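**Student:** Model the following, please.
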Amino acid sequence: MSDADLIDYLFDVLDPADRSLVAARISADPHAAARLEQLRASVAPVLATAEAEREDTPAPPPGLALRAIARVAQHVVEHEPRAPEPTGSDAISAFLREFSSPAPTELEFGSGTRAKVPGAPRTPRPAPPVSDGPDPQSSGRRFRADLVVAACIAFVGFGLVSSGIAKARQQQRIYACQNSLRTLHVGLAGYADSDPQGRYPQIGTPAHPTADTFAASLSDQGHLPAGFRPGCPAAADYIAYAYTLGFRTPNDEILGLRRADAMAPAGEEHDLMPIAADFPTASAAPFAGPVSPHSSCMNVLFVGGNVRPTTSALVGPGGDDIYRNLFGQVSAGATRTDAVLGRPGDRP
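**Tutor:** So this is what the prediction gives:
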């Protein structure tokens, strides 16, 4: 594997498919993993700056465009070529030429008849006044105005392009996270198919006490691709996904979600139950803790395999808050349809 592939992997410029291949190669090849760490240490300052600007592109300082335009106009005025000032002798010669009486070239008789003086030089025919050509003095002013307009257009275009690039990068990170959730759903479906009751990994058991341990059982049973990391690739450290904490039965028993069954009675699990998601956004976070790596939304995976980006936590059945139960607690759902997703360390 080349250094170029590793550098592209560090700066998150690979498409999701290529990034998964590189990640798998790094996991399988200790030499590649060691080289990745060497490159990470070499470009640590640049990588830290790039990571900080991914989600929050720095805004230009206030008044930057106006100051730049003023500077360009000042530069043009200071460096515009000007006609040299006449010296003292040149000024005297010009004065004498202007006020001296030239020799007559014609003679006028009493009857008004005119005749040219023999040997007198021909008087050149005066050129017509300039009426439709460019004014030399106004050309410079027009040039400066055109330059200022062009500078304004350039600054506006640069701002639009920068904003478009930032939005495209943000959208690409959201898509990468959605593809990761879809891959996770394939593993969850395989686990449910092999479970006698068709249930997904349950949190609160000795093997999986907290919400961040559910993926271990999927990896152990081979339901996830080799090298797959069950976390959001948009985050620098692959933040783990939130996962369902299950629900409490009427006799206070905690159960995990079960694969949707079209023949099940009303009120049973269905395809619209959330099972995993990004962390909540800062505006939807129920308490202090890590939030979604996407500043504008969070991706939610439902039992049926659908992934939905949303800005609100109220996307459970009937507008249920997917990060708190009906009692406002981060705990197992109060009923079978009370969806609650827990972050790492959360228990049912």
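**Student:** rest of the way, CA atoms for contacts and neighbours
**Tutor:** Fine.
**Student:** could you measure residue 167 against residue 255, distance?
**Tutor:** 41 Å (C-alpha to C-alpha, to the nearest Å).
**Student:** Looking at the two, which has the bigger crowd around it?
**Tutor:** A count of neighbours by other C-alpha atoms under 10 Å puts residue 255 above the other of residue 167 and residue 255, at 21 against 15.
**Student:** any idea how far residue 330 is from residue 291?
**Tutor:** Taken as C-alpha to C-alpha, the span from residue 291 to residue 330 is 15 Å.
**Student:** now residue 189
**Tutor:** Here the criterion is C-alpha to C-alpha. By it, residue 189 lies 25 Å from residue 330.
**Student:** ok, which stretches of the stretch 51-200 of the chain are strands?
**Tutor:** Using DSSP state E, counting those that start in this stretch, the strands of the stretch 51-200 of the chain run over 106-108, 114-116.
**Student:** For the comparison step, fold the sequence that follows:
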Amino acid sequence: MSDEDLIDYLFDVLDPADRSLVAARLNADPSATARLERLRATVAPVLTAARTEREDAPEPRPGLALRTLARVAQHVVEHEPRKSEPAPSDLAVATFLREFASSPPTEIEFGSGTRAKVPADRTRTAPPVTDGPDPQSGRRLRIDLIVAAGIAFLGFGLISSGIVKARQQQRVYACQNNLRTLHNGLAGYADSDPQGRYPQIGTAAHPTADTFATSLSDQGHLPAGYRPGCPASADYIAYAYTLGFRAPNDEILGLRRPDALAPAGEEHDLMPISGDFPTANAAPGAGPVSPHAGCMNVLFVGGNVRTTTSPFVGPGGDDIYRNLFGQVSAGANRSDAVLGRPGDRP
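**Tutor:** Coordinates of the predicted model:
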């Protein structure tokens, strides 16, 4: 693995497939991990600046378009060619040339009184006379500059919009990859649990939704330094996590690993287990919202990650942030999916 690959990994410019390959190589090769840390220390200032710019993309200031066009117009007015006023001697010469052009003389008198005839075949039409620059040229120049400035501004706006969209999409991809890594840790935890259950919320050790990752980290199911939240956010934003469901005897249970031999109605691959916080429109109440503005990434038990703008992506169109009673609490039954934010309890 080259240093260029590691640098691209650090600056998060790889596509999801290549980034997954690099991450797998780092997990399997301690020497590559050591090289990555050395590079991270070397480019730390640049990396910090790039992360800040990526997470908080600057928006054009209000009125930038009008100020730009006004500045261009001012520059044109100050630098356009001016019509020069002819000197008195120039006016006399211009008058003579006009008269010469309208009726060419047959004789020319010199200062000594000597006269000379001008042959008829030697007379020439005088060139067009002008008193200064064409006043229309400055006007055309000004119009051309204003049109060019407008085109340049339009192009700048299109490019800026494309950059913002690309950065937003890159943040979504980064969080999707982080959720896939989280699924690997959850799967490892379920494999080691006698009943095949994922970390359960509501216990003395993990009372709220934001404590689920502690079990994974304590048992070594997550990579060193892994943060259970969106890594492309300016501030650390954790992921929402399942609050479990209530059994018929009112006992709160956590989700289990899907079993193909389990009876119908048991846990299945399409049950949401974690994801981004809800968007402002989908949030069931006050609290942190998705860092992706209008969309959310949702992780399902089967390992699939889906980007959605609607919270109704649970089994049968279930709202994944509220139970069947519209509450932020454990699901009313095994198929009622509810993801809780930090501080939420079953």
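**Student:** how about residue 311 of structure 2, what's its match in structure 1?
**Tutor:** Matched by TM-score structural alignment, residue 311 of structure 2 corresponds to residue 313 in structure 1.
**Student:** Likewise for residue 211 of structure 2?
**Tutor:** Looks like residue 211 of structure 2 aligns to residue 213 there (TM-score structural alignment).
**Student:** check contacts around that match.
**Tutor:** Applying C-alpha atoms under 8 Å, 6 or more residues apart in numbering to residue 213 of structure 1 gives the contacts 203, 344.
**Student:** list the contacts for the one residue sitting closest to the centre of structure 2?
**Tutor:** Geometric centre of structure 2, nearest residue: residue 167, 2.4 Å, by C-alpha atoms, centre = their mean. By C-alpha under 8 Å, 6+ apart, the residues touching residue 167 of structure 2 are 54, 57.
**Student:** which element is residue 284 of structure 1 on?
**Tutor:** Using DSSP states H and E, residue 284 of structure 1 sits within no helix or strand.
**Student:** Contact partners for the residue in structure 2 that it lines up against?
**Tutor:** In structure 2, residue 284 of structure 1 lines up with residue 282, judged by TM-score structural alignment. Contact analysis of residue 282 of structure 2 by C-alpha under 8 Å, 6+ apart lists 310, 311.
**Student:** From residue 321 of structure 2, how far off is residue 282 of structure 2?
**Tutor:** Distance of residue 282 of structure 2 to residue 321 of structure 2, given as C-alpha to C-alpha: 8 Å.
**Student:** now residue 313 of structure 2
**Tutor:** From residue 313 of structure 2 to residue 321 of structure 2 the distance is 10 Å (C-alpha to C-alpha).
**Student:** These two: which has the busier surroundings?
**Tutor:** More crowded of residue 313 of structure 2 and residue 321, by other C-alpha under 10 Å: residue 321, with 28 against 18.
**Student:** What residue in structure 1 is paired with that one?
**Tutor:** Using TM-score structural alignment as the criterion, the counterpart of residue 321 of structure 2 in structure 1 is residue 323.
**Student:** swap in residue 237 of structure 2?
**Tutor:** Match for residue 237 of structure 2 (TM-score structural alignment): residue 239.
**Student:** isn't that match right up against residue 232?
**Tutor:** Yes: assessed by C-alpha atoms under 8 Å, residue 239 of structure 1 is found in contact with residue 232 at 5.5 Å.
**Student:** Could you check which of those two is surrounded by more residues?
**Tutor:** For residue 239 of structure 1 and residue 232, the more surrounded residue by other C-alpha under 10 Å is residue 232, and the numbers stand at 27 against 21.
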